[in-house]
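A.B. asks: curious how this folds, go ahead:
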Amino acid sequence: MIEPSTEEFSGENAPPLTTEQALANLQSPDISLRYYAAWWLGKFRVKSSEAVDALIAALEDEDDRTELGGYPLRRNAARALGKLGNAKAVPGLIQCLECSDFYVREAAAQSLEMLRADSAVSALVQLLDGGVAAAVQVPGRPHLTQPYEAVIKALGAIGATEAIPLIQPFLEHPVPRVQCAAARAMYQLTQDPMYGEQLVKILDNSTLQLRRVVVGDLGAIGYMGSSDAIANATVENSFKLFALKGLLEHQLKQEFDASPLCDNAIKVMNLMDSLL
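C.D. replies: I've put the predicted structure just below:
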């Protein structure tokens, strides 16, 4: 039995819920109802204190376990808390970085990235112990020893410049997605365009999923030098538009006092128009 690393409940064919029902279901003896409720609260961004508290409590659930020892409810709760944007969840998510379930650690790192949790840097850095040499696949499992991609992206987004010496060697990791995460983080932490160009080069990769990831990474870091490469990438226009939107938002933040719009912003808008 293999547990997927990007488990995301779609909610298709499931009955509609109200916030009150979802909160009640999180206390249900029916594990499937609790699992769906955690997903639902995150999906619909229910930001009430009751929802946040209930999801934080679910991070310590012991009832929902797979045959391989995973904690599906904890995973959904961790993902949901990142979407709700409440810093109250940070201590519980940091604790999740010590969970035996790889996918709980991955979900926690992703949510700590979303929350830009400065206080999580030390715990995230610990997951990079051993460096690239330790970042190998776990025997019999479809993942590495730690969720390096998620951890490195979190450190980059948080702005943990102290982690630069630890992240840089992962530019040479044999797993392309880990390389991409390292390049993304290094650009965020140094603003050196060489790391943005490293991502641009990966857009020539033959794997569609990897090209989608790279387009998203370029948009997320706002690397303006990639605008033409994004527009011409061999991915669906929806991915290109989302990435170009990211570039535009970054540019407008930098040029918020500029009037009229700067040339870079106009160029990106024209590229977006050409894709519609």
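A.B. asks: drop to CA atoms for contacts and neighbour counts, all remaining ones
C.D. replies: Noted.
A.B. asks: centroid-nearest residue for the protein?
C.D. replies: residue 110 (4.2 Å; CA atoms, centre = their mean).
A.B. asks: that residue touches residue 82, doesn't it?
C.D. replies: Yes - in this structure, residue 110 is within contact of residue 82 by CA atoms under 8 Å, at 7.3 Å.
A.B. asks: who are the packing partners of the helix or strand containing residue 95?
C.D. replies: Taking DSSP states H and E as the criterion, residue 95 maps to helix 90-96. If you count contacts as 3 or more CA pairs under 8 Å, 6 or more residues apart in numbering; DSSP states H and E, helix 90-96 packs onto helix 102-114.
A.B. asks: contacting residues around the helix it packs on?
C.D. replies: For helix 102-114, the external contacting residues (CA atoms under 8 Å, 6 or more residues apart in numbering) are 5, 70-72, 74-76, 78-79, 81-83, 85, 90, 93-94, 96-99, 120, 124, 145-147, 150-151, 153-155, 157-158.
A.B. asks: list only buried entries from those.
C.D. replies: 70-72, 74-76, 78-79, 81-83, 85, 90, 93-94, 96-99, 120, 124, 145-147, 150-151, 153-155, 157-158 (16 or more other CA atoms under 10 Å).
A.B. asks: okay, and which of those residues map to helices?
C.D. replies: Judged by DSSP state H, those include 72, 74-76, 78-79, 81-83, 90, 93-94, 96, 124, 150-151, 153-155, 157-158 as members of helices.
A.B. asks: to compare with the earlier structure, here is another sequence to fold:
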Amino acid sequence: MTYCFEDLDNPDILALRPRLEDADAQVRRIALIDLADLEDPDGLGWLTDRLGHDPAASVRAEAARLLEAWEEPEVVQALCLALTDPQPEVHGAAAQSLSLLKDVAMGRVILPWTSHADARVRCAAFRALRELRDQRAAEAALLALDDPEAGVRREAVAVLGWLKQTQALTTLSRLLAHDPDTEVRRAAAGALGMASEAAVIPALCQALHDAAWQVREEAATTLGKVAGDTAAQALAGDGLLGALHDGYWQVRLRATRSLGRLRYGAALSALIETLQHSISNLRKEAALALGELGNPDAIGALQAAEQDGDPEVRKAVRIALAQIAAAVPS
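C.D. replies: This next block holds a predicted model:
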């Protein structure tokens, strides 16, 4: 459909027409911004028209950015179509605007694009659906777990995690163990945090030995969310307790945090030892974890750490000592 200025009676929009049709792309781009500032629905047609037809990628991208506030089916469809634009600048702007949508009803417009031939389009569609938390996206996301493109699988995993699709736990555990892409495995480890059952703990413990530290880090974090008191014993040795000796401090930090969250008493000695680590972030997390344990046997080590050179560590030590004091009967 061709936009027709002659059908308008808005003098502010008509005054912008010469600049909107100027031969200079920069002039047209600034005019689009001025048009959007009017916040008049009559200007919406020109924005969508320029998104699809302006010869300059910079103008098309600006139109995509300006359309983020309009949650109308015609606009969302135009943004989805812009995902196929050959210029990355335009595709990225359209994808960003779609990811900012809040009206779940727009999910029905986006959903068909999850099966588009272009992997970039499929990725962006799933990302937008994730933010909408549209339950209608669950079936498409389950199918996309076998997508040949890692980026699509990663976005589909995120959708299932946000939607808390527990029927996908088995498949997500399989991806965590076997997917060739690091980021897919990492996303799967995070998505398993929707579980409230011990069934995913073996897969997460196994992931603590993944070749990629990013996956091990995510698995350590998720274990702190899903493992309850009854599962804590399974986390010793090759589990979270073993992860305290990981070669990457980022993994050790997350394992420390999770052991504290689980109040895993068997970690007391290892956490006290971590209070001496050269990395201050680890010392801080160890202090906080000892506070969560509430064991008075940690008081001596914590009191010694009150002289730590890092103020954040000293603050964590004060918090931990207060927690232990509150936990010990007077």
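A.B. asks: equivalent range in structure 1 for stretch 11-30 of structure 2?
C.D. replies: Aligned by TM-score structural alignment, stretch 11-30 of structure 2 falls on no residue of structure 1.
A.B. asks: just how off-centre is that stretch within its chain?
C.D. replies: 38 Å (CA atoms, centre = their mean, to the nearest Å).
A.B. asks: could you tell me the end-to-end distance of it?
C.D. replies: One end of stretch 11-30 of structure 2 to the other measures 18 Å (CA to CA, to the nearest Å).
A.B. asks: do the same with stretch 47-66 of structure 2
C.D. replies: 8 Å.
A.B. asks: which residues does that stretch contact?
C.D. replies: So stretch 47-66 of structure 2 is contacted by 2-3, 25-26, 28-29, 32-33, 36, 67, 75, 78-79, 81-82, 87, 89-91, 93-94, 96-97 (CA under 8 Å, 6+ apart).
A.B. asks: helices - which of those residues land there?
C.D. replies: Among the contacts of stretch 47-66 of structure 2, the members falling in helices (DSSP H) are 25-26, 28-29, 32-33, 36, 75, 78-79, 81-82, 89-91, 93-94, 96-97.
A.B. asks: buried subset of those residues?
C.D. replies: Among these, those classed as buried by 16+ other CA under 10 Å are 25, 28-29, 32, 36, 75, 78-79, 81-82, 89-91, 93-94, 96-97.
A.B. asks: need the counterpart of residue 51 of structure 1 in structure 2.
C.D. replies: Checking TM-score structural alignment: residue 51 of structure 1 goes with residue 137.
A.B. asks: actually residue 37 of structure 1, sorry about that
C.D. replies: Per TM-score structural alignment, residue 37 of structure 1 is aligned with residue 125.
A.B. asks: my guess is that match meets residue 113, correct?
C.D. replies: Yes - when contacts are counted by CA under 8 Å, residue 125 of structure 2 is listed as touching residue 113 (6.0 Å).
A.B. asks: what touches both of those two?
C.D. replies: Counting by CA under 8 Å, 6+ apart, the residues touching both residue 125 of structure 2 and residue 113 are residue 80.
A.B. asks: neighbour count: these two, which is higher?
C.D. replies: residue 125 (29 against 20; other CA atoms under 10 Å).
A.B. asks: contacts only, for the more buried one.
C.D. replies: 80, 95, 98, 110-111, 113-114.
A.B. asks: residues contacting stretch 169-184 of structure 1, please?
C.D. replies: Here stretch 169-184 of structure 1 has contacts from 131-132, 148-150, 152-153, 156, 167-168, 195-196, 198-199, 210, 213-214, 217-218, 221, using CA under 8 Å, 6+ apart.
A.B. asks: what's that stretch aligned against in structure 2?
C.D. replies: Against structure 2, stretch 169-184 of structure 1 falls on residues 242-257 (TM-score structural alignment).
A.B. asks: neighbours around residue 322 of structure 2, how many?
C.D. replies: Using other CA under 10 Å: residue 322 of structure 2 sits among 13 other residues.
A.B. asks: dump the residue contacts of it.
C.D. replies: residue 291.
A.B. asks: what does stretch 10-30 of structure 1 contact?
C.D. replies: For stretch 10-30 of structure 1, using CA under 8 Å, 6+ apart, the contacting residues are 33-38, 40-41, 46, 50-51, 54, 58.
A.B. asks: residues near the aligned partner of residue 193 of structure 2 in structure 1, how many?
C.D. replies: By TM-score structural alignment, residue 193 of structure 2 lines up with residue 113 in structure 1. Residues lying near residue 113 of structure 1 (other CA under 10 Å) number 22.
A.B. asks: got it, and residue 18 of structure 2?
C.D. replies: Neighbours around residue 18 of structure 2, by other CA under 10 Å: 12.
A.B. asks: now it: which helix or strand?
C.D. replies: Residue 18 of structure 2 belongs to helix 11-20 when elements are defined using DSSP H and E.
A.B. asks: and that helix, which residues are buried?
C.D. replies: Buried residues in helix 11-20 of structure 2, counted by 16+ other CA under 10 Å: 13, 17, 19-20.
A.B. asks: now for that helix, which elements pack on it?
C.D. replies: For helix 11-20 of structure 2, the packing partners by 3+ CA pairs under 8 Å, 6+ apart are helix 25-37.
A.B. asks: mind redoing it with 10 Å?
C.D. replies: helix 25-37, helix 44-53 (3 or more CA pairs under 10 Å, 6 or more residues apart in numbering; DSSP states H and E).
A.B. asks: quick one, that helix and helix 44-53 angle?
C.D. replies: Between helix 11-20 of structure 2 and helix 44-53, the angle comes out at 20 degrees (axes from the mean of the first three to the mean of the last three CA atoms, to 10 degrees).
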